[in-house]
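Enquirer: The following block contains a protein sequence and its predicted model.
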Amino acid sequence: MSRSSEARRWLVAFMLFSVFGQTWALATPVFGVPDEPAHSIYAAAAARGQVWAPSEGVETVVTVPAEFADVPLVPCFASHSTLPAGCAPAFEGRPGEAQVVTTVGHYPPAYYAYAGLGSLVADGAVAVYLMRGLTVLLVAGLLASAACSALRADRPRVALAGLGLATTPMVFFFSGSVNPQAPEIAAAVCLWTSGFVLLSRLREEPGASLRWSEPLLRRSLLAAVVLTVARPLSLLWLVAILAALLVLRGSREAVRRLLRSPAVVATVPVVCATAGSTLAWIVLRDALRLLPSEGFADLPVLPAAVTSLQTVTTGLSQMVGFFGWLDTPQPDVVTAVFVWGLATLAAPALAGAPRRDLLVLGALAAAAVLVPATLQLLTYREYGFSWQGRYTLPLAVGIPLLLGLLPATAATGRAGSHRRVLAVVVAAFVTLQTASLLWALNRNVHGIGGLWGRSAAGWGPPVPTELLVAGLLGASLVCAVLTLRSGRRAGAAPGTGVVADGRVETSPLPVAAGGRSPLQEAAV
């Protein structure tokens, strides 16, 4: 595959993911995402150089544009799903500055300094939409890189299907907000995908290039850098992802060559430096501190362990779609569509899979439950049980991604079965994305339980709702079509596909002249 061809694919994927994120940014009222007021205030402060403001507990006092002084940390419609977002006053700019409290001023500042740039060129609601737009671009870039890496997998279409299930509506809901959650998840998705394919290529092609010109290497390293500075817990997820990838595909020779690569030797110090700076920040700013909760201080350990497990295991809906300020879960039938798609992807992938792959997937599923439950149990007397499902997504997205990335086995080699899996997964993706947007829009415009339409106390997005729905539906359908057409692993002979689903298939996707693999092409 030529570099220009890969660049075109990245650009198409970037534009599609930008549509998803920007649609949610416009479909959600200002400060309509959990903790967005606090994150917006800190972003505006960080862009003005205030990253070490005085703090007391979780409260940090910063000097920001005066309009932020009128913003409540919790808007009027939060936790009231039947109340439209129209109860909140318009967020408009005004001259001057004010000292304002934010509860996230002790978080690592990199994301906030970036997103806050939007507040330097505008004020009021426009500034918030610009900060959201910058978040959308960052998330779209990382997800586009993951999509291009998935096209290099053994089964590109199945890998893209796994990517579709990993990017749940919750990911795009947060990508359209001022919040570091979605960039953290997107960086994890990119590292899972690019790292897996890179290690797989090193095992299959001992002479593969490991120069900086290799996209898989660049994407893996850049995703790791983003993860080191995203959120306080990102370092934990980074270690877990790297450990899982090394166990799955990290042969001794592959790791040895990887560590001796000049590109890796030059970049690892950067990753270590950013990780070290975040670790120092966590210690010096007490970045793991949460809002205190004394309601469980006297709860015995055993009942606390049961409660912790219950809060974590019921968080699946929060990973898929839980809108508003945790007040609007999507209908159970929509969550069931996600489970249906995941089960359809998992059944053929797990049948006949090597024991090591099964053990890693099982350990990953267990860790997605036990790690959050343990963290809560260690701190429940001080902070209660405040874990949300989205916090686990950087780790949990590895499950659908790996189900799509694992190579074909004898059980997955039947063409008819392969096509049915893809049809179910892409149908689930389109249904999930569109139904979730409709549900969240109705909650914001009219309130859950009301009829569709805007009432006197309702809220309306800055563009027509019909345009938002049509845009997201169109982007979902384009993603589905491109996934179904991406049937050949990059590097196959021109005009043919690999025997990944029991048959050789043609593909409209271009390949490098001479049928060389992308790794071989990079070495030329």
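Expert: Received, thanks. Note that the structure is predicted; figures quoted are calculated from it, not measured. Numbering: from 1, shown residues only.
Enquirer: For the rest of this, base every contact and every neighbour count on C-alpha atoms.
Expert: OK.
Enquirer: Tell me which residue is most central in the chain.
Expert: The chain has residue 185 as the residue nearest its centroid, 2.9 Å off, counting by CA atoms, centre = their mean.
Enquirer: tell me which residues in the helix or strand hosting that one are buried?
Expert: Residue 185 is part of helix 181-204, with elements assigned from DSSP states H and E. Buried positions in helix 181-204, judged by neighbour count with 16 or more other CA atoms under 10 Å: 181-203.
Enquirer: all helices for the stretch 351-500 of the chain, in order.
Expert: Secondary structure of the stretch 351-500 of the chain (DSSP state H, counting those that start in this stretch): helices located at 355-383, 393-396, 398-405, 415-445, 465-485.
Enquirer: how about the ones you listed in a markdown table, adding distance to residue 126 and mean neighbour count?
Expert: What follows is the helices of the stretch 351-500 of the chain, written out as a markdown table (distance: least, CA to CA, whole Å; neighbours: other CA atoms under 10 Å):
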| stretch | distance to residue 126 | mean neighbour count |
| --- | --- | --- |
| helix 355-383 | 35 | 17 |
| helix 393-396 | 30 | 26 |
| helix 398-405 | 35 | 25 |
| helix 415-445 | 19 | 21 |
| helix 465-485 | 18 | 18 |
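Enquirer: Redo those helices as CSV? Include distance to residue 57.
Expert: Putting those into CSV (distance: least, CA to CA, whole Å) gives the following:
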stretch, distance to residue 57
helix 355-383, 12
helix 393-396, 27
helix 398-405, 34
helix 415-445, 33
helix 465-485, 40
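Enquirer: putting a second one here so we can go through both:
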Amino acid sequence: MFVISWLSLAVMAILWAVTSPIGASMDEPSHYIKAASVVRGQLVGEPGARAQDRVVTVPETVALTFNVHCLAFRADVTADCIQPFGSASKDVEVTTAAGLYNPTYYVLVGWPSLLDVGGSALYFMRFASAILCSLFFAISITFLSRLPRPTLPVLAAIAVITPTTVFLSGSVNPNAFEIATTAAFFAGLLYAVSTVHTRSSRLWTAAALAVSGALLAHARGLSMLWLGIAVVVVAISVGVGHFVRVMVRPPFVIAVALVTVSLVLAGIWTLKTNSLPAVGEYPGAGSTFGEGFLTMLSSTVDYMRQAVGVFGWLDSFAPTWVLVMYYALLCVVVVYGLLFARPSRSWAALWVALASFLFVPPLVQASTVTVSGYVWQGRYTLPLIVILVVMAAVVGSTRFAELPWRDAKRVVIFVLVVTSLGQLVSAVTNLKRYVVGASASWGEYFSAPRWSPPFFNAPAWFVVCGIVVVMYLGAGLAVTLLRDKKKVTA
């Protein structure tokens, strides 16, 4: 299951990495520059014009990823406007707005920029991110598949890996890394406290918790908060006493110690660099705490749209029906857990997860809105969405397990087919935006393409997208259905 999940998710993310122009992800040029500078020993860089800016020296190919600004926020400007990225052997000074960010993710994806492969290193950096993020998503699915009643949690995990999440995985951007490590850490905690372990399973579970938790702490400035919420929700779901008893046993206590040390180091980095407040000034600066909280709370649905199907520089959108379909799937899982599960500790934990999803982002944004304005985006909420939806699936899994096997199988097939269709339509719609522009017709896409990703022409990439998503669907069916009847309905 782990290998199938990892390969299918990695191929999907790499598909997005290749079919999106270099730099065509929100703030991706800054992340490219940060990654290339970190692996060259420039952990922060020199101060720039703004509080968040840092000046570093990187290859010209990396610095010129800012050429993507010719199409950023302009949905009908095609990717043929992007100028060449220059020479990989020439170093230049450039400013990045990500200079103060924790360097851990950037080390893991920046190393291809050291290879003597010219401009191809830009794609290899994306591939490194795609493979890394897919690894942790696969770990989360594997943990959930080993719960006493796994089918609904595994389905929820697949559904919560939205098109936006896969797109971010195929970009140089720490958001997907944060989402993936949150998913792996949360699923690992659920598995650790709800299952009787063999010595081998304890070791592997503790190792996965240590790695995912330690890396999550360093993913982004707010990642420590998501880690804390994951711990609280799981502890409530099984009882704090039981949770503590499990976590103080070897080898889990070693994982706890390593994650704690990582949290301390991440906290020191954040305090020393002052990276959380140094985000710049955006519309809404000067608003009061109360105004910021209410504005954010009322915009929850808008942020959900970004979390499901908004790509590029927030200028490329999945079709409305794809958004509605994902809203329906995710909301059904949550409502099913809230309304139809029997009251229990895990049910109480679900309410905590729901409260966190609704109120933590408004509280975080309101605390800085007076100075920074509104900087929040839907992708920042995705770790909380993962915790909420997976917890709801775990809570609802008892009732779901009571369904006849034939009915359960129908639900599985339906969810996998519609999510795969949503992934396909999102990928090809995003591709069309860069080939002929968002408002152009599909006829123009096939008859008069203005840009094509590498390797194939634009019409051929349409076919490639279809093949990859069919493989993704097949992998999903293999993960959830190619087991005996007992496991499907357990």
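Expert: Structure received. Because the structure is a prediction, the values reported are computed rather than measured.
Enquirer: Quick TM-score on the pair, please.
Expert: Once superposed, the chains reach a TM-score of 0.91 (TM-score structural alignment, normalised by the length of structure 2), with 480 aligned residues with a CA RMSD of 2.4 Å.
Enquirer: now for the helix holding residue 185 of structure 1, which elements pack on it?
Expert: With contacts defined as 3 or more CA pairs under 8 Å, 6 or more residues apart in numbering; DSSP states H and E, helix 181-204 of structure 1 has these neighbours: helix 124-150, helix 169-175, helix 215-229, helix 234-249, helix 252-260, helix 393-396, helix 398-405.
Enquirer: Those into TSV, with extra columns for distance to residue 462 of structure 1?
Expert: Listed next are these as TSV, based on distance: least, CA to CA, whole Å:
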stretch	distance to residue 462 of structure 1
helix 124-150	10
helix 169-175	17
helix 215-229	31
helix 234-249	34
helix 252-260	49
helix 393-396	30
helix 398-405	35
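Enquirer: Mind checking the ones you listed for the one nearest to residue 111 of structure 1?
Expert: Set against residue 111 of structure 1 and scored by CA to CA, these come closest in helix 215-229, at 7.5 Å.
Enquirer: Which elements pack onto the closest one?
Expert: helix 124-150, helix 181-204, helix 234-249, helix 262-285.
Enquirer: Of those helices, which stretch is the most buried?
Expert: helix 181-204 (a mean of 27; mean count of other CA atoms under 10 Å).
Enquirer: Count the residues that sit near the residue in structure 2 that residue 163 of structure 1 lines up against.
Expert: In structure 2, the residue paired with residue 163 of structure 1 is residue 157, using TM-score structural alignment. A total of 22 residues lie near residue 157 of structure 2 under the criterion other CA atoms under 10 Å.
Enquirer: same question, residue 444 of structure 2
Expert: With other CA under 10 Å as criterion, residue 444 of structure 2 counts 14.
Enquirer: distance of residue 378 of structure 2 from residue 302 of structure 2?
Expert: Between residue 378 of structure 2 and residue 302 of structure 2 the distance is 8 Å, computed by CA to CA, to the nearest Å.
Enquirer: Could you check which of the two is surrounded by more residues?
Expert: Per other CA under 10 Å, whichever of residue 378 of structure 2 and residue 302 has more neighbours is residue 378, with 20 against 12.
Enquirer: give the contact list for the closest residue to residue 235 of structure 1 other than its chain neighbours.
Expert: Spatial nearest neighbour of residue 235 of structure 1, excluding adjacent residues (CA to CA, 6 or more residues apart in numbering): residue 228 at 5.6 Å. Contacts for residue 228 of structure 1 (CA atoms under 8 Å, 6 or more residues apart in numbering) come out as 234, 235, 238, 271, 274, 275, 278.
Enquirer: Kindly reformat those as JSON lines containing distance to residue 158 of structure 1.
Expert: Listed next are the contacts of residue 228 of structure 1 as JSON lines, based on distance: CA to CA, whole Å:
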{"residue": "234", "distance to residue 158 of structure 1": "27"}
{"residue": "235", "distance to residue 158 of structure 1": "29"}
{"residue": "238", "distance to residue 158 of structure 1": "24"}
{"residue": "271", "distance to residue 158 of structure 1": "31"}
{"residue": "274", "distance to residue 158 of structure 1": "34"}
{"residue": "275", "distance to residue 158 of structure 1": "33"}
{"residue": "278", "distance to residue 158 of structure 1": "36"}
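Enquirer: Please identify which of those residues is nearest to residue 5 of structure 1.
Expert: residue 271 (29.1 Å).
Enquirer: Determine which residue in structure 2 is aligned with that closest one, please.
Expert: Checking TM-score structural alignment: residue 271 of structure 1 goes with residue 259.
Enquirer: okay, now the nearest residue to its match once chain neighbours are set aside: neighbour count?
Expert: Distances taken as CA to CA, 6+ apart put residue 214 closest to residue 259 of structure 2, at 4.7 Å, once the chain neighbours are dropped. When neighbours are counted by other CA under 10 Å, residue 214 of structure 2 registers 26.
Enquirer: And residue 441 of structure 2, by the same measure?
Expert: 11.
Enquirer: ditto for residue 294 of structure 1
Expert: Neighbours of residue 294 of structure 1 using other CA under 10 Å come to 11.
Enquirer: what do you get for residue 95 of structure 1?
Expert: Neighbours of residue 95 of structure 1 (other CA under 10 Å): 9.
Enquirer: Confirm that it lies within a helix, as I assumed.
Expert: No - going by DSSP: H, G, I helix; E, B strand; the rest coil, the assignment for residue 95 of structure 1 is coil, not a helix.
Enquirer: Now the counterpart of it in structure 2. Nearest residue, chain neighbours left out?
Expert: When structure 2 is aligned by TM-score structural alignment, residue 95 of structure 1 is paired with residue 89. Leaving aside its chain neighbours, residue 89 of structure 2 sits nearest to residue 59 (6.4 Å; criterion: CA to CA, 6+ apart).
Enquirer: that older thread, mind listing what the match of residue 271 of structure 1 touches?
Expert: 210, 211, 213, 214, 217.
Enquirer: how about a cut-off of 6 Å?
Expert: 210, 213, 214 (CA atoms under 6 Å, 6 or more residues apart in numbering).
Enquirer: Pipe those residues into a markdown table and attach distance to residue 372 of structure 2 per row.
Expert: Converted to a markdown table, the contacts of residue 259 of structure 2 look like this (distance: CA to CA, whole Å):
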| residue | distance to residue 372 of structure 2 |
| --- | --- |
| 210 | 34 |
| 213 | 29 |
| 214 | 29 |
